[in-house]
Structures are given as structure tokens and as C-alpha cells.
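J.: just need the structure, nothing else, for what follows:
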Amino acid sequence: MSRKKRKVFKKKSNTIHNLENKILKIFNQNSNKILNYKQIAGSLEIEDSNGRNQIIKKLNDLKNQSRLEEVSRGKFIIKEQSHYFEGIVDITSRGNAYVVCEALEHDIYIPSRNLNHALHNDLVRVYVYNRKKNKKQEGDIVEILERAKTEFVGVLQLSKNFGFVIPDDPKMYSDIFISQSKLEGAEAEDGDKVVARISDWPANSKNPFGKIIDVLGKPGDHNTEIHSILLEYGLPYKFQPEVEKYAEKIPIE
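T.: Predicted structure coming up:
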């Protein structure tokens, strides 16, 4: 009787999390230095062969993406065009911003003139300028990759043929323009607290264009303010009629 062959299970190799950003961070901290995989591994405190092989592969991937230049076999330096990074926008109270990027040691300062319509928490692509001595690392947002938010609560201010929604959110630095055609059917009055959705933001316009999607009520009213707070935190403020009927039956002690 022949013996059954024992199954051999190969241990899965551990993948280094976020390796690309970690490597780019090292190169950006040493922008004038030529580095090899051993130096990268040493900086990341990686000693096993599997980890080193991942670094070698990632270095070649970055070379093929034209983000690194291989100056000689196995030796790399960061390219000038690698001054482009992706990150999350953090708007300050003064209307300027920082872009938080995992690949960089320090956040990138973005003056308001370089925001290019980016809003708080948007995912963006930013160009980082060469840092001047004793100055902040500064950049210019060149592309909005993903909007974090397009709906804002605010107070409607009506003029004769248009309106503006003045957002409650202190990090929303621009009022939302509502054209006459978008006001029709909204049933909103001057001074109402409303929900506006941004639909467009032309490159040459100071303000985003939007429309009113809901009227919450008058500022100061209890329900209006509760709904405003819920919306600011992305929480539901309206429920299906059957849910509300069920909630009314729940005894309050």
C-alpha cells in the first residue's frame, strides 16, 4: 500500500505596507543623494531577504514610472519631476492650506492663491517647489482627484436675479453662487438655512456654482439647528415615514 504524500503548505510572504510612499519619502529626504536597495532597507530597518526583494522590485517599478533615475546599476536618485505628490487638503482658519502626504516628512504649505478650487479633505495632486532656505515646503495644487464633500449647509442670501449660500462650515472659504434658474422651485426665502450642492466650478470663477437641494428652516429654530449639525457630520437627518412612525411609538421615560 502506497503512502499518501503529505501536503506542503508554503508560508505566505509578508508584504510591506505602503512601500512606495516609504521609499519616496527616503529619497525626498535625501534628494541629492544616490541610494541603493541596501541603504533603503537599512533606513526602513528591513533585514530579511523577502523584504529586500520587495524593495528591489519597487525601485525598478519607480524607475519604469520615471520617478527615479538609475544612474548606475542598482543605484538610484529621485527625478526632478517627482516633485508631484498626492495628499489630503487641510484648510486653515486663514484660508491657506496644508497638503498631508504620506511620502513626505513635512506637510506641504499651500497659499490660498494656489488652492485652485480645492476644498478641505479633498484628495489632490500637488507640485512641490524646491524649498528655499529656512522656509516652509510650498506647493501648488494642480489637480483635484476626488472631492471629499459637495453638499454644504448655509444661509441663503437673495438678490434680484441670483443668490449666494453662505456656508456654516468655517473651512469652506467660498460662498456658493445660485443662479436664478436654480432658485426656481426651491421654495427658499431670503435668510433660510438651506442645503446647497456644488454642481460646477468654472476655472475663471471665484465662486462655485450650485443648487439648493433642501430647505431646513429659519436659523435659530431648534429642529433647523439640529438638522444642520447632523448634516455637517454627514449623518442622516431624514428617515422613511414608517421609521418615524415607529419612533413615535417608543415610550420616553
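
J.: make it CA atoms for all contacts and neighbour counts henceforth
T.: Will do.

J.: residue ranges of the helices in the stretch 151-253 of the chain, please?
T.: With helices called from DSSP state H, counting those that start in this stretch, the stretch 151-253 of the chain shows them at 180-183, 222-232, 241-249.

J.: another sequence for comparison is provided below:
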Amino acid sequence: MNRLEKKLVKQVHGILAAQPYRTFKPKELAKQIRVSKPDYPAFRDMLKRLANEGKIAKYKSNHYGLMKRATVIEGVLHVKTQGYGFLITEEGEEDVFVSQKNMGVALNGDTVRVQLFAHTKGKSREGRVIEVVKRARRNIVGTFHRTRRFAFVEPDDLKITRDIFIHEGDTLNAKDGQK
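T.: Here you go, the predicted model:
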């Protein structure tokens, strides 16, 4: 992180700490810090990175705020064949809904940390995976496919709803259609 970025991070933390119960759109933060238009995409990427690192919180509707300890919980992710999942905690708390787009790289059975979104009255708790703590499995069985530019495995497990991309050097000479 360069000096300018460190300064921006400090300014963002200052704004969020001054109003800890409020969330901000990226443009609101950029305006308060006076980020120029050409620098805005890099600023937005910096906010995403800070959220992924758990240094600030990203809430629904692309809003950012302070990370509150109570907003992050750990448990086992149970994925449905439709692609969404539920976080089940050891404490037996209410399940947390995780949409497919908020699952990140987590797979069925993984132990994950989930950042909770602000609770909406009448709706179940919802969140997004911010970290895979422990993988439930090391191997995934599926059908190998190769295209001109990349290779991937289409998993047999219906609860894994996305293909697993394979780097060209890691194909182990597998042939298209092999298991």
C-alpha cells in the first residue's frame, strides 16, 4: 500500500468512525475525501479490498460502514441445489441466508465467516461470506472440459453450482470428457 492509499484509508476510517451507525455509498465517501473522477475507480476498488480484508463492512446496496464485531459470525455453509445457502452456527442461532452472489468461493460444507447485513424486520437474517476458514473437502469429482483458452471441471455434486477452473499447467494431461 503506497502513502497516498494509506492516507485515503485513514480518511475513510475517520469518516466511518465519526458516524459509526451510518453507512455510505462509495460516491459519498469519495466526495467527502475529494477523490478526483479519474481516481474514483481505484478508490472504489480500494473500498472493496478493505471490505474483503474485513477492515470495513460492505452492506447491501453497495454501502460501506464500520465493521462491528457482532456482524461477523462463523459456521458451516449448507448449499442448496438452486445455488443459495444457509449458514448454520454451532450455537444454534437462527440460520443466515447467503445468496449465490454473496457466497464468494465457499462450497457446501465449508466452515466460513459471514458478515451479516442489517436486519430487515420480517425477513430472515442475510449475509455474505468474507472468509473460508476450513474447506470441507480437498477433492471434487466431475467431468473435465477443455476449451481453446482454458480448462474446467463441471462438478458432479449438484450443490456445487459453478465450474472449477483449472490453470493450463495443472491439467495433468486430462482429456476432454474425462472424470
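
J.: out of the helices of the stretch 151-253 of structure 1, which comes closest to residue 82 of structure 1?
T.: helix 222-232 (36.3 Å; C-alpha to C-alpha).

J.: now check structure 1 for the residue matching residue 113 of structure 2.
T.: In structure 1, the residue paired with residue 113 of structure 2 is residue 125, using TM-score structural alignment.

J.: meant to ask about residue 138 of structure 2, not that
T.: In structure 1, residue 138 of structure 2 lands on residue 150 (TM-score structural alignment).

J.: do the same with residue 178 of structure 2
T.: Under the alignment (TM-score structural alignment), residue 178 of structure 2 pairs with residue 192 in structure 1.

J.: residue 79 of structure 2 matches what in structure 1?
T.: Checking TM-score structural alignment: residue 79 of structure 2 goes with residue 91.

J.: just checking, that match touches residue 169?
T.: No - counting by C-alpha atoms under 8 Å, residue 91 of structure 1 sits too far from residue 169 to count as a contact (11.2 Å).

J.: which residues of structure 1 fall in strands?
T.: 35-36, 68-72, 75-78, 84-91, 97-100, 108-110, 123-128, 139-146, 151-158, 162-167, 176-179, 193-200, 209-217 (DSSP state E).

J.: residue in structure 1 matching residue 169 of structure 2?
T.: By TM-score structural alignment, residue 169 of structure 2 lines up with residue 181.

J.: burial of the residue nearest to residue 138 of structure 1 when sequence neighbours are not counted, as a residue count?
T.: Leaving aside its sequence neighbours, residue 138 of structure 1 sits nearest to residue 109 (C-alpha to C-alpha, 6 or more residues apart in numbering; 4.6 Å). Using other C-alpha atoms under 10 Å, residue 109 of structure 1 has 20 other residues around it.

J.: got it, and residue 248 of structure 1?
T.: Using other C-alpha under 10 Å, residue 248 of structure 1 has 10 neighbouring residues.

J.: which part of structure 1 lines up with whichever strand or helix holds residue 51 of structure 2?
T.: Per DSSP states H and E: residue 51 of structure 2 is located in helix 40-52. Across structure 1, nothing matches helix 40-52 of structure 2 (TM-score structural alignment).

J.: what about that helix, distance to the chain center?
T.: 13 Å (C-alpha atoms, centre = their mean, to the nearest Å).

J.: which other helices and strands contact it?
T.: helix 26-33, strand 57-59 (3 or more C-alpha pairs under 8 Å, 6 or more residues apart in numbering; DSSP states H and E).

J.: chain center to the last one, what's the gap?
T.: Think strand 57-59 of structure 2. Per C-alpha atoms, centre = their mean, the displacement of strand 57-59 of structure 2 from the mean C-alpha position of its chain is 10 Å.

J.: what segments of the stretch 1-150 of structure 1 are helices?
T.: 19-29, 37-43, 49-64.

J.: nearest approach to residue 216 of structure 1 belongs to which of these?
T.: Once these are compared by C-alpha to C-alpha, helix 19-29 is nearest, at 43.6 Å.

J.: in structure 1, what range does the longest helix along structure 2 match?
T.: When structure 2 is parsed with DSSP state H, its longest helix is helix 3-18. Using TM-score structural alignment, helix 3-18 of structure 2 corresponds to no residues of structure 1.

J.: and the angle from that helix to helix 26-33?
T.: Interaxial angle, helix 3-18 of structure 2 versus helix 26-33 (axes from the mean of the first three to the mean of the last three C-alpha atoms, to 10 degrees): 100 degrees.

J.: okay if I get the strands of structure 1 as JSON lines plus distance to residue 28 of structure 1?
T.: As requested, the strands of structure 1 are arranged in JSON lines below (distance: least, C-alpha to C-alpha, whole Å):
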{"stretch": "strand 35-36", "distance to residue 28 of structure 1": "11"}
{"stretch": "strand 68-72", "distance to residue 28 of structure 1": "11"}
{"stretch": "strand 75-78", "distance to residue 28 of structure 1": "7"}
{"stretch": "strand 84-91", "distance to residue 28 of structure 1": "11"}
{"stretch": "strand 97-100", "distance to residue 28 of structure 1": "15"}
{"stretch": "strand 108-110", "distance to residue 28 of structure 1": "13"}
{"stretch": "strand 123-128", "distance to residue 28 of structure 1": "11"}
{"stretch": "strand 139-146", "distance to residue 28 of structure 1": "14"}
{"stretch": "strand 151-158", "distance to residue 28 of structure 1": "36"}
{"stretch": "strand 162-167", "distance to residue 28 of structure 1": "38"}
{"stretch": "strand 176-179", "distance to residue 28 of structure 1": "38"}
{"stretch": "strand 193-200", "distance to residue 28 of structure 1": "36"}
{"stretch": "strand 209-217", "distance to residue 28 of structure 1": "38"}
